[in-house]
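> Provide a 3D model corresponding to the input given below.
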Amino acid sequence: MRKTFKWLSVSLLLLLLVSVSYGQSSYKIAKLKYGGGGDWYANKTALPNLIRFCNTQLKMNIYPEEDIVEVGSPDLYSYPFVYLTGHGNVVFTDAEARNLRNYLMAGGFLHIDDNYGLDKFIRREMKKVFPELSFVELPYNHPIYNLKFKFPNGLPKVHEHEGNSPQGFGLIYQGRLVCFYSYECDLGNGWEDQSVYNNPEEVRLQALRMGANLLDYATTAF
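As a prediction, this is how the structure comes out:
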């Protein structure tokens, strides 16, 4: 059962007007631009490829191009799903942290994808967003691993960093998963054009399938 996007209630009229400009597409997703000097712009081909896969495999009707949205922008509420990646420092101002918190509380969804080196920074900054919450590792029976595509052993491994197993962490607010954090996995690298990292096609397929589950979860009631 679709949840008719809680985020629509934030600015229903605006989103209805915007949706007309998308033509036959129902909504957009965005990459999150943050401060602190980290490479928020990494994985340039990842989201377009994931969108194409989701539209083909799940008929999700997403606009084919990604948007870029800043953490503190009111435009954040226009997207049911935002993606944050990078290798280094992340800094949210107090105003940005409040905006991101309100977005997630209103029904938005954040996927944080550690591109190696992000961990200590993003954990610190997400504490500004939800001081009362901590990341918890999601069990393999969580719905996010058991939607259209099944992942009985959790996240697929795309790239080796320090030889650790991939882990999927979540922030859960009032019973709802509002943020999924893929660690030691590099999902976004698996979404990139094959020529970027020369990943085997099976690895890319598994990464795209997991990404499709994330998008499906972000737009489905649980």
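> from now on I want contacts and neighbour counts done on CA atoms only, so please keep to that.
OK.
> which residues of the chain fall in helices?
Counting by DSSP state H, the chain has helices at residues 12-21, 46-57, 94-105, 119-129, 187-191, 194-197, 201-218.
> so which of the ones you listed is nearest S73?
Closest approach to S73 among the helices of the chain (CA to CA): helix 94-105, 7.6 Å.
> report the distance from the closest one to the chain centre.
Distance of helix 94-105 from the chain centroid (CA atoms, centre = their mean, to the nearest Å) equals 16 Å.
> count the neighbours of Q194 for me.
Counted with other CA atoms under 10 Å, residues neighbouring Q194 total 14.
> enumerate every residue touching it.
P200, E201, R204 (CA atoms under 8 Å, 6 or more residues apart in numbering).
> just the residues you listed now: which is nearest Q57?
Set against Q57, the nearest of the contacts of Q194 by CA to CA is R204 (14.5 Å).
> that closest one against D186, yeah?
No. Using CA atoms under 8 Å as the test, R204 is too far from D186 to be in contact (10.8 Å).
> residue contacts, I29?
Shown in contact with I29 (CA under 8 Å, 6+ apart): I62, Y63, E66, D67, Y79, P80, F81, V82.
> alongside the first, I'd like the structure of this one:
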Amino acid sequence: MDRADFLRLMLGGAAMAALPRMAAAGPEYDFRFTRLMYESGDWDVDARMPSNVITALIDYTSLRVDPKEHVIALSDPKMRLAPFCYLAGHKLVQFSPAERRNFEAYLRSGGFIFVDDCNHDIDGLFAKSFEAQMASIFGPKALGKIPNSHPLYSSFFRFSEPPTTSFELNGWGDDIVHDYLKGISFDGRLGLLYSNKDYGCEWDYDWRNKRFLAEDNTKFAVNIVMYALNA
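Model (predicted):
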């Protein structure tokens, strides 16, 4: 029995949509963390966040995880092979034609992108410009609130709502503790996950310091990745 047959047996047909991207992670890995570089704004934020997420996946799951972060230009068609993509920043998001084309094609073909607003607000430049881009590409009503009953919140660990970040509690940004995440679904599957909660900064610390936390705050990252691979 080869690996594809094993995954069909263990995961079922719904998860098989993720196989092309899982295979693209490399024959020795099931998952790689891919950060999207875009021409506008500041894409290279939260430098320690990927290693922390990678460590959590190694600690809690049986996935074969690539230990390195991979950075690829959104304008590069090769980004469509990634099993999971991360895009974040504080500033303007204004996609070039090639970036827009790949962003749309990747999501419509079953890809998954986690987008995080590092300003953790709804009125900042990143939020306004990114949401305008989504309305332009997918329509004004495509981006909507994700109910707390969504499978995302039970894909590995169980959450009753999106975890709050310390940045929200400190009153930075728009002074709102957001009790929701947003997203865009394609054929019933969440493809774009969008956060104004600034998870990237919340998880931007040396993974070795996690032992000082009362509760591991990267557990929700595990849920995001496991949903992306298996939904």
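> superposed, what's their TM-score?
The TM-score (TM-score structural alignment, normalised by the length of the first structure) is 0.83; 206 aligned residues with a CA RMSD of 2.4 Å.
> returning to what we had before: for the helices of the first structure, which one sits closest to G36 of the first structure?
Here helix 119-129 is closest among the helices of the first structure (CA to CA), at 9.6 Å.
> okay, buried residues for stretch 213-222 of the first structure please.
Using 16 or more other CA atoms under 10 Å as the burial criterion, the residues of stretch 213-222 of the first structure that qualify are N213, L214, L215, D216, Y217, A218, T219.
> which two in those residues are spaced the farthest apart?
Of all pairs drawn from these, the greatest distance, 10.0 Å, lies between N213 and T219 (CA to CA).
> could the buried residues of stretch 213-222 of the first structure go into TSV alongside distance to L58 of the first structure?
Output for these, formatted as TSV (distance: CA to CA, whole Å):
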residue	distance to L58 of the first structure
N213	10
L214	12
L215	10
D216	8
Y217	12
A218	14
T219	12
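> and which of those residues is nearest F130 of the first structure?
Nearest to F130 of the first structure, judged by CA to CA, of these is A218 at 18.8 Å.
> quick one: map the closest one onto the second structure.
The equivalent of A218 of the first structure in the second structure is A228 (alignment by TM-score structural alignment).
> once you drop chain neighbours, what's closest to its match?
Nearest residue to A228 of the second structure in three dimensions, chain neighbours excluded: F112, at 5.8 Å (CA to CA, 6 or more residues apart in numbering).
> how many residues are close by that neighbour?
The tally of other residues near F112 of the second structure (other CA under 10 Å) stands at 30.
> and for P83 of the second structure?
If we define neighbours as other CA under 10 Å, then P83 of the second structure has 26 of them.
> for it, which residues are in contact?
Contacts for P83 of the second structure were tallied using CA under 8 Å, 6+ apart; they are A18, R21, M22, A24, A25, F31, R32, G111, F112, A228, L229.
> between those residues, which sits nearest P162 of the second structure?
Using CA to CA, the contacts of P83 of the second structure come closest to P162 of the second structure at A228, 16.2 Å.
> surely that closest one and A82 touch.
No. With contact defined as CA under 8 Å, A228 of the second structure does not count as touching A82 (11.0 Å).
> mutual contacts of these two, please.
Common contacts of A228 of the second structure and A82 (CA under 8 Å, 6+ apart): G111.
> and the strands in the second structure?
31-37, 65-73, 85-89, 113-117, 144-146, 181-186, 189-195 (DSSP state E).
> output those as TSV; include the columns distance to A47 of the second structure.
Shown next, in TSV, are the strands of the second structure (distance: least, CA to CA, whole Å):
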stretch	distance to A47 of the second structure
strand 31-37	10
strand 65-73	10
strand 85-89	11
strand 113-117	14
strand 144-146	27
strand 181-186	23
strand 189-195	18
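> circling back to that earlier point, and the contacts of Q194 of the first structure, which are buried?
Buried among the contacts of Q194 of the first structure (16+ other CA under 10 Å): R204.
> turn the contacts of Q194 of the first structure into TSV, including distance to L133 of the first structure.
TSV is the format used below for the contacts of Q194 of the first structure (distance: CA to CA, whole Å):
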residue	distance to L133 of the first structure
P200	37
E201	37
R204	32
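> which one of the contacts of Q194 of the first structure is nearest F121 of the first structure?
Nearest to F121 of the first structure among the contacts of Q194 of the first structure, with distances taken as CA to CA, is R204, at 27.0 Å.
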